[in-house]
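Q: sequence-free structure coming up:
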């Protein structure tokens, strides 16, 4: 439109074209406007207000010009009037958020941010980075959490954007901790996104503690060095829960009694195909020390040409701490175990996984039969 492409021409054609005036004034205020230009802009805004007294944008233009001239009281009055006319007027909201934050009026900031994010969700990326500074202490953050507990439509987008930076992810984790103490609904997708961001930033302890704090009552019962080691619940997809990736060559079931077994477990049926990765893993947060990895396992006609084993390794640099082979053949439930030592350095995060030694996927190495795991435990030993 002409108002956007050539606002000066649009104003010459129609001196009372408010849209053209807004476009031109925003460009002027966004640059290094001279005092004379600002005076002219305020005068023009006054004329426009007489023509369109209900247009809140005109008051925001006048307020921005007055602010740059140092007329703070007049500017604030203009912004407040703009928000009376239109509670979601973009420029007035943004100016008042900045002013309220400077004044330490967090309650006003929450109301203004709520209005801004509801009407202008594209502004969330701009303001997400400022949130940790504005809501830096527990009492300030409580006001924001109370609003998030209401299930605001911008909550997910804010958590997502916060997760884009290490500092933002830590602030998002604080919000999740506070939300977990209240009555708001926990969102697994939000939690997993924050956990992933913390892990990517190397904040392993914070990630694990956030995982534990955000567990519901039933989830708390499954917590341990290995989460849900009994396979009694469906995986949530969280990094410190079982992460299951469906793979060709096998059928997998979890958290269901199988083959007449009275207890839940992890059952794998191999389908006469090579298997490079069964796709079962979980992150661990074990302190330095000595541990015993134990697994209850059974098998029916299991043929494992390139082995099948549980392993624990340091996430970085990938040092393998222990492997626990699974026997092939047919046998009832039996306990197998091995010991491992988590070093004090360079192993703050570990990975527990089920793996094979298959490298090429050759059809000469076809896996078949069934294997079942009923319990995976890691316990500290003297």
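A: Received the coordinates, thanks. Just so it is clear, the model here is predicted, and its values are computed rather than measured. Numbers count the residues shown, from 1 in each chain.

Q: use CA for all of it now, contacts and neighbours both
A: Fine.

Q: mind listing the helices in the stretch 101-250 of the chain by residue range?
A: Remark: helices assigned in the stretch 101-250 of the chain by DSSP state H, counting those that start in this stretch are 106-119, 124-128, 131-134, 138-148, 155-162, 166-181, 188-200, 204-213, 217-221.

Q: let's bring in a second one:
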């Protein structure tokens, strides 16, 4: 046999052996390693299998054998870190895991170990480095991890560190805030409060948090957090906010909420006298017109005033403003809107009772019997809404 043929035969044997070893990696890693002692995939699979069955010593030796061949193999170093455990002391173990994270940044188990270690040590910024890495990886457990992080934020110190991290705009910011806002207020409040202190909470992010406070009956806290983010001192705020529609409704906090209602189109319009709201009704049955605002009025006597005009508005018996207690839904005020084509001032007195009415809702409603009788067509325009206290 010539030298060339001998080399070709040797190469063929090598290729066939490698192919057979490849085929055995998934089902028999030990057999694949025996067939090709330098096969990276076989050695890695064998080390993992040895670690899984509890033979840490064998797993460490196999991983070291692979690292001798491929020193940059991060996954092998991750297996070695887990296999050696705390051998050599806590400091050596931590260093091995940190090296493993650098060499195998996508290894979930390594990141998980480091998260637990840093949390236990109270190094929340370091823990968040690894949490960030985990949340940027595709994983079926991502939703569970987001929930766990949101729950950890019940600790004010962790919430402060998390708020700083969120200020860097990680890709998972919106998802985490959505999960947090759906949790009980005691859990979510430290995180949202930290973000607000950092002036790093948009109106759209603040809204679900404030709504959660309102749903739980914590109207005073919701108002304080909403007012604290507005320019100027809270005591200067009117009892009915943005009644002149000087700025677009934010749909958050104690500003106007414009709900989507079939057959109703809301529009904010500017003219020489300022701004006003226009509601166009398209002939569909309407119970609530979709324009409403939460209020925080103390017990006492008040006056609701507004200016309105209508254009070909056909509604029987007509539209009206309703103020009701948030807790039990008691209606404490009804102001019927009987407006013509010219701007007309409308006013009515009402009283907030001393019991069980800590928060209220102002809503534009149609009091007609539900069904065909609630059909509305035409336009209604509103401006200069205000509430004034007139007595105890």
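A: Thanks, I have the structure now. Not measured: the values here are computed from a predicted model.

Q: Output the helices of the stretch 101-250 of the first structure in JSON lines, with distance to residue 227 of the first structure appended to each entry.
A: Listed next are the helices of the stretch 101-250 of the first structure as JSON lines, based on distance: least, C-alpha to C-alpha, whole Å:
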{"stretch": "helix 106-119", "distance to residue 227 of the first structure": "37"}
{"stretch": "helix 124-128", "distance to residue 227 of the first structure": "32"}
{"stretch": "helix 131-134", "distance to residue 227 of the first structure": "31"}
{"stretch": "helix 138-148", "distance to residue 227 of the first structure": "28"}
{"stretch": "helix 155-162", "distance to residue 227 of the first structure": "25"}
{"stretch": "helix 166-181", "distance to residue 227 of the first structure": "19"}
{"stretch": "helix 188-200", "distance to residue 227 of the first structure": "15"}
{"stretch": "helix 204-213", "distance to residue 227 of the first structure": "10"}
{"stretch": "helix 217-221", "distance to residue 227 of the first structure": "9"}
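
Q: Can I get the ones you listed in a markdown table including mean neighbour count and distance to residue 345 of the first structure?
A: Listed next are those as a markdown table, based on neighbours: other C-alpha atoms under 10 Å; distance: least, C-alpha to C-alpha, whole Å:
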| stretch | mean neighbour count | distance to residue 345 of the first structure |
| --- | --- | --- |
| helix 106-119 | 20 | 42 |
| helix 124-128 | 17 | 35 |
| helix 131-134 | 17 | 31 |
| helix 138-148 | 17 | 33 |
| helix 155-162 | 20 | 30 |
| helix 166-181 | 21 | 22 |
| helix 188-200 | 21 | 17 |
| helix 204-213 | 19 | 14 |
| helix 217-221 | 11 | 29 |
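
Q: so which of those gets nearest residue 74 of the first structure?
A: Nearest to residue 74 of the first structure, of all those, is helix 106-119, at 19.3 Å by C-alpha to C-alpha.

Q: mean shift between that closest one and the second structure?
A: Superposing on the second structure places helix 106-119 of the first structure at an average distance of 3.1 Å from its equivalents, by mean C-alpha distance after the TM-score superposition for the first structure.

Q: got the contact list for that helix?
A: For helix 106-119 of the first structure, the surrounding residues in contact (C-alpha atoms under 8 Å, 6 or more residues apart in numbering) are 87-88, 90, 93-94, 96-97, 100-101, 123-124, 134-135, 140, 143-144, 147, 153-154.

Q: Map residue 57 of the first structure across to the second structure for me.
A: Using TM-score structural alignment, the equivalent of residue 57 of the first structure in the second structure is residue 75.

Q: Looking for the alignment partner of residue 330 of the second structure in the first structure.
A: Aligned counterpart of residue 330 of the second structure in the first structure: residue 319 (TM-score structural alignment).

Q: How about residues contacting the helix or strand where the match of residue 57 of the first structure lies?
A: Assessed by DSSP states H and E, residue 75 of the second structure sits inside helix 74-84. Helix 74-84 of the second structure is touched from outside by 44, 47-48, 51, 56-57, 59-60, 63-64, 66-67, 93, 96-97, 99-104, 107, 110, with contacts defined as C-alpha under 8 Å, 6+ apart.
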